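J.: Let me see the structure of the following:
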Amino acid sequence: MTPFETCLAALRRPGPAESFFAVLDKALAEVVGHRLFTLLYVAPDRKRVKRLYTNMPKEYPVGGYKPVTESDWHKRVVGEGRAWVGHDYEDVKWAFFDHELIRSLGCESAINQPVVYAGRVLGTMNLLDVAGHYKDSDPVRLEPFAALMIGPFLDAIALDPDIGRS
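T.: Model (predicted):
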């Protein structure tokens, strides 16, 4: 089976979303590679995120809502729903406040692939690796996998404690 077919099969199996996320992690490692992989749910108000999955739980733990600030990165990925590729440490430094931690993990390049449904960004798939690892063409290879995340991110919306509050 291809990595995509493996993910499709995992998505169809009953069980917790974390089981599917682990399969997705392995598939994306095969498709484009990564040292660090996280999934961030973006609340509908676009002002909070929640980490749903990480392959480095010590450095990037799952859970807890975190506020986000408006930045050029945020406008592009969350506001416009366009993938962002960072090729080197200067790019990572521009995009992320925690760039020093990222660099300490051996990561100096990144892809942030938005998961978009009906024109709304539901979350992001975040892959990081050594400098120069990613190409501008890599997000196209990730788009089919991002589509598989629509269901899990819609589940996250359903579980968001602030949905429906005024």
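
J.: From now on I want contacts and neighbour counts done on CA atoms only, so please keep to that.
T.: Fine.

J.: Show me where this structure has its strands.
T.: Here the chain has its strands, by DSSP state E, at 36-42, 48-54, 63-67, 84-86, 109-117, 120-129.

J.: Please convert those to JSON lines, extending it with distance to P144.
T.: JSON lines is the format used below for the strands of the chain (distance: least, Cα to Cα, whole Å):
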{"stretch": "strand 36-42", "distance to P144": "15"}
{"stretch": "strand 48-54", "distance to P144": "19"}
{"stretch": "strand 63-67", "distance to P144": "25"}
{"stretch": "strand 84-86", "distance to P144": "16"}
{"stretch": "strand 109-117", "distance to P144": "10"}
{"stretch": "strand 120-129", "distance to P144": "12"}
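
J.: from these, which stretch is densest packed?
T.: Sort the strands of the chain by mean neighbour count, taking mean count of other Cα atoms under 10 Å, and strand 109-117 sits at the top with a mean of 26.

J.: Tell me what angle it forms with strand 36-42.
T.: Here strand 109-117 points in a direction 30 degrees away from that of strand 36-42 (axes from the mean of the first three to the mean of the last three Cα atoms, to 10 degrees).

J.: To check against the first, give me the structure of this:
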Amino acid sequence: MKSARALELFSHTSELAIRNPDAGLYRAIEGALNELIGFKLLTILRLKGARLVRTHTSDSATYPSGGYKDITDDQWLRSILSDGVPVISEDSTKVRERFVDHEAIFAMGCGSVLNIPVTSALGTLGSLNLLHEAYWFKPEHIVLVRPYALLLAVPWLAEEAHNRRP
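T.: As a prediction, the model looks like this:
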């Protein structure tokens, strides 16, 4: 039963987020989403000022951790972050319109993107992104991915709170 497996994976991943996020939270999210939905590339981007910094990637050769996207001149990206609403770019036309790095995306055999903002009561903190062949992602995938994006907020907010301590 897929729903039972989805809950089992989420339970395991949420334990990491709460108890020990440094012990593989990103890899656990990657593994769970690969099993539940599948993807050719997964990236986790964290908002730092006017940049989205890549904190995790499933393909470090093409999209290494530490890379970033400047959101200053990217109206579409800024709108996703400010609205905090998941977006599916279902085909190469949408990917080309929305992503300046579309040639690298196409070179990986990807033609669709699922962007899920990482949100909290304080606003958008980053995004969880899955890429695959055209028309791979469906609206029901948003329901499966969004809880994992929310899990990312737990250690990120804890880190920010810790850094604000005197």
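
J.: Superpose the two chains and report the TM-score.
T.: For this chain pair, the superposition-based TM-score is 0.84 by TM-score structural alignment, normalised by the length of the first structure; 158 aligned residues with a Cα RMSD of 2.3 Å.

J.: about what we covered before: what's the closest of the strands of the first structure to P16 of the first structure?
T.: If you check each of those against P16 of the first structure by Cα to Cα, strand 48-54 wins as the nearest, at 11.7 Å.

J.: and that closest one, what does it pack onto?
T.: Packing partners of strand 48-54 of the first structure (3 or more Cα pairs under 8 Å, 6 or more residues apart in numbering; DSSP states H and E): strand 36-42, strand 63-67.

J.: picking up where we left off before, nearest to K135 of the first structure among the strands of the first structure would be which one?
T.: strand 84-86 (7.3 Å).

J.: so where is that closest one in the second structure?
T.: Aligned by TM-score structural alignment, strand 84-86 of the first structure corresponds to residues 87-89 of the second structure.

J.: What is the mean deviation of that stretch from its aligned residues in the first structure?
T.: Aligned to the first structure and superposed, stretch 87-89 of the second structure gives a mean residue distance of 0.6 Å (mean Cα distance after the TM-score superposition for the first structure).

J.: what's the distance between G79 of the first structure and K26 of the first structure?
T.: Noted for G79 of the first structure: a distance of 28 Å to K26 of the first structure, by Cα to Cα, to the nearest Å.

J.: Please apply the same query to D91 of the first structure.
T.: 25 Å.

J.: Centre-most residue in the second structure?
T.: Against the mean C-alpha coordinate of the second structure, by Cα atoms, centre = their mean, the closest residue is L128 at 0.7 Å.

J.: In the first structure, what residue corresponds to that residue?
T.: Per TM-score structural alignment, L128 of the second structure is aligned with M125.

J.: Check the burial of the aligned partner of V100 of the second structure in the first structure by counting its neighbours.
T.: With TM-score structural alignment as the criterion, the equivalent of V100 of the second structure in the first structure is F97. F97 of the first structure: 10 surrounding residues under other Cα atoms under 10 Å.

J.: Against L52 of the second structure, how distant is S65 of the second structure?
T.: According to Cα to Cα, S65 of the second structure stands 11 Å off from L52 of the second structure.

J.: Ok, A28 of the second structure next?
T.: Remark: distance between A28 of the second structure and L52 of the second structure (Cα to Cα) = 21 Å.

J.: One more: G67 of the second structure?
T.: Relative to L52 of the second structure, and taking Cα to Cα, G67 of the second structure is found at 8 Å.

J.: Could I get the full set of helices for the second structure?
T.: 2-19, 25-36, 75-83, 92-98, 102-107, 139-164 (DSSP state H).

J.: Return the most buried member of these.
T.: Most buried of these, by mean neighbour count (mean count of other Cα under 10 Å): helix 25-36, with a mean of 19.

J.: Can you check what angle separates it from helix 2-19?
T.: Helix 25-36 of the second structure and helix 2-19 are oriented at 180 degrees to each other (the same axes, to 10 degrees).

J.: how big is the offset of helix 25-36 of the second structure relative to the first structure?
T.: Helix 25-36 of the second structure, aligned to the first structure and superposed, deviates on average by 0.8 Å (mean Cα distance after the TM-score superposition for the first structure).

J.: In the first structure, point out the residues matching that helix.
T.: Against the first structure, helix 25-36 of the second structure falls on residues 20-31 (TM-score structural alignment).
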